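S.K.: Structure of the sequence below:
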Amino acid sequence: MFLSESKFKSVLKSTPLISIDLIVENKKKQILLGLRLNKPAKGYWFVPGGRIFKDETMVEAFSRLTKEELGVELQLSDATFIGPFEHFYDDNFSGDDFSTHYVVLGYRIKLDIPISQLPTVQHGHYQWFDMATLLSVDDVHCHTKLYFITK
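M.R.: Next comes the predicted model:
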């Protein structure tokens, strides 16, 4: 379900969003990251993903998000759940006047996909990162790094 921008802003000011992040790993054990075009996390390398819509099951959301974010529709059973995470941002999709809070369900996917086939709606550029680089560079978002830091 899509809300009007004004209704979505009202919801976002008052509640957390529930989302799914896709931690995509290729055969070389590299992680797929995209350079974010939109707030929050604009200008940072981030894993693909997106929010779950009202009245959409997690199974439906996962299939939709893999199609939208990766250009290939996968099933939730194709992934491994790595856990729940929380993301807090000082800004939101429309500006800096209020914060954004996400409750994120992280799923790992093993997938070799050519970067040239990936959609560019949310991410303007993609790159495969080895773990050492992902964890050491400043322009990989801290919330992305948390998926790979052992607890």
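S.K.: only C-alpha atoms for contact and neighbour calcs from this point on.
M.R.: OK.
S.K.: who's in contact with residue 143?
M.R.: Neighbouring residues of residue 143 by C-alpha atoms under 8 Å, 6 or more residues apart in numbering: residue 87.
S.K.: do the one 5 residues further on as well
M.R.: Neighbouring residues of residue 148 by C-alpha under 8 Å, 6+ apart: 131, 135.
S.K.: now residue 128
M.R.: Counting by C-alpha under 8 Å, 6+ apart, residue 128 has contacts 30-33.
S.K.: Next step: these restricted to strands.
M.R.: Judged by DSSP state E, the subset of the contacts of residue 128 located in strands is 31-33.
S.K.: Now show me the structure for the sequence below, then we'll compare the two:
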Amino acid sequence: MWLSNDLFRSVVASTPLISIDLTVQNFRGEILLGQRLNRPAKGVWFVPGGRILKNETLDAAFSRLTREELGKAFQRSEARLLGVYEHFYANSIFGESDEGPDTHYIVLAYQLILAKGEGLQPPHAQHDSYRWWPLVEAQVSKEVHDNTQAYLDDLL
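M.R.: The predicted structure is shown next:
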């Protein structure tokens, strides 16, 4: 279910959002990160992911989000639950904190490991560009968001 901007703004201001983040690794162990186009976390490197919609099962959300974020649908059974995380941002899709509400996410992070030769064609709706990062490099880079680095801590 998609919400109008006014209703979604009220939801963001009033409740945490529930989302799935995807720690996608290739056969070399590198992680796929995209440079975010939108708030929150605009301009920094972040894992793909997105919100779970009202009345959407976790399996359906996982399949939809992998298709939308990676260009290929995967099943949740192909991934491993990395953990549950909380993300707090001073801004939101509606603007900086003086223009719009802050954002609170409850995140289910999943690890998805691609088979050798398995490629992806991620769209550019949420991320300007994509890059495969060695885990250790991403873990210490100032360009990679702290919330993504928390996932990497649990992967290493």
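S.K.: can you give me the helices in the first structure?
M.R.: Under the criterion DSSP state H, helices of the first structure are mapped to 5-14, 58-70, 131-136, 142-145.
S.K.: Those helices: which one's closest to residue 50 of the first structure?
M.R.: helix 58-70 (6.5 Å; C-alpha to C-alpha).
S.K.: Count the residues that sit near the closest residue to residue 72 of the first structure other than its chain neighbours.
M.R.: Leaving aside its chain neighbours, residue 72 of the first structure sits nearest to residue 66 (5.9 Å; criterion: C-alpha to C-alpha, 6 or more residues apart in numbering). Each residue near residue 66 of the first structure was counted by other C-alpha atoms under 10 Å, and the total is 21.
S.K.: for the spatially most central residue of the second structure, what are its contacts?
M.R.: Taking C-alpha atoms, centre = their mean, the centroid of the second structure lies closest to residue 49, which sits 2.8 Å from it. Residues near residue 49 of the second structure by C-alpha under 8 Å, 6+ apart: 19-22, 65-66, 69.
S.K.: Quick check: the closest residue in space to residue 19 of the first structure that isn't next to it in sequence vs residue 127 of the first structure, distance?
M.R.: Spatial nearest neighbour of residue 19 of the first structure, excluding adjacent residues (C-alpha to C-alpha, 6+ apart): residue 51 at 3.8 Å. The gap separating residue 51 of the first structure from residue 127 of the first structure is 22 Å, by C-alpha to C-alpha, to the nearest Å.
S.K.: With neighbour numbers in mind, choose between the two.
M.R.: Neighbour count, other C-alpha under 10 Å: between residue 51 of the first structure and residue 127, residue 51 has more, with 18 against 14.
S.K.: my guess is that one contacts residue 20, does it?
M.R.: Yes. Counting by C-alpha atoms under 8 Å, residue 51 of the first structure does reach residue 20; the two are 6.2 Å apart.
S.K.: between those two, what contacts are shared?
M.R.: Common neighbours of residue 51 of the first structure and residue 20 (C-alpha under 8 Å, 6+ apart) are residue 61.
S.K.: ok, back up a step: contacting residues for the residue nearest to residue 72 of the first structure?
M.R.: With C-alpha under 8 Å, 6+ apart, residue 66 of the first structure has these contacts: 22, 49, 72-74.
S.K.: same thing but 10 Å
M.R.: 20-22, 48-50, 72-76 (C-alpha atoms under 10 Å, 6 or more residues apart in numbering).
S.K.: As a markdown table, these with distance to residue 7 of the first structure would be great.
M.R.: Shown next, in a markdown table, are those (distance: C-alpha to C-alpha, whole Å):
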| residue | distance to residue 7 of the first structure |
| --- | --- |
| 20 | 22 |
| 21 | 24 |
| 22 | 27 |
| 48 | 25 |
| 49 | 22 |
| 50 | 18 |
| 72 | 30 |
| 73 | 29 |
| 74 | 30 |
| 75 | 30 |
| 76 | 29 |
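S.K.: which one in the first structure is aligned with residue 146 of the second structure?
M.R.: Under the alignment (TM-score structural alignment), residue 146 of the second structure pairs with residue 142 in the first structure.
S.K.: can you pull the contacts of that match?
M.R.: Residue 142 of the first structure neighbours (C-alpha under 10 Å, 6+ apart): 41, 44-46, 87, 135.
S.K.: do the same with residue 48 of the first structure
M.R.: Contact analysis of residue 48 of the first structure by C-alpha under 10 Å, 6+ apart lists 20-24, 32-36, 65-66, 68-70, 122-123, 126, 144.
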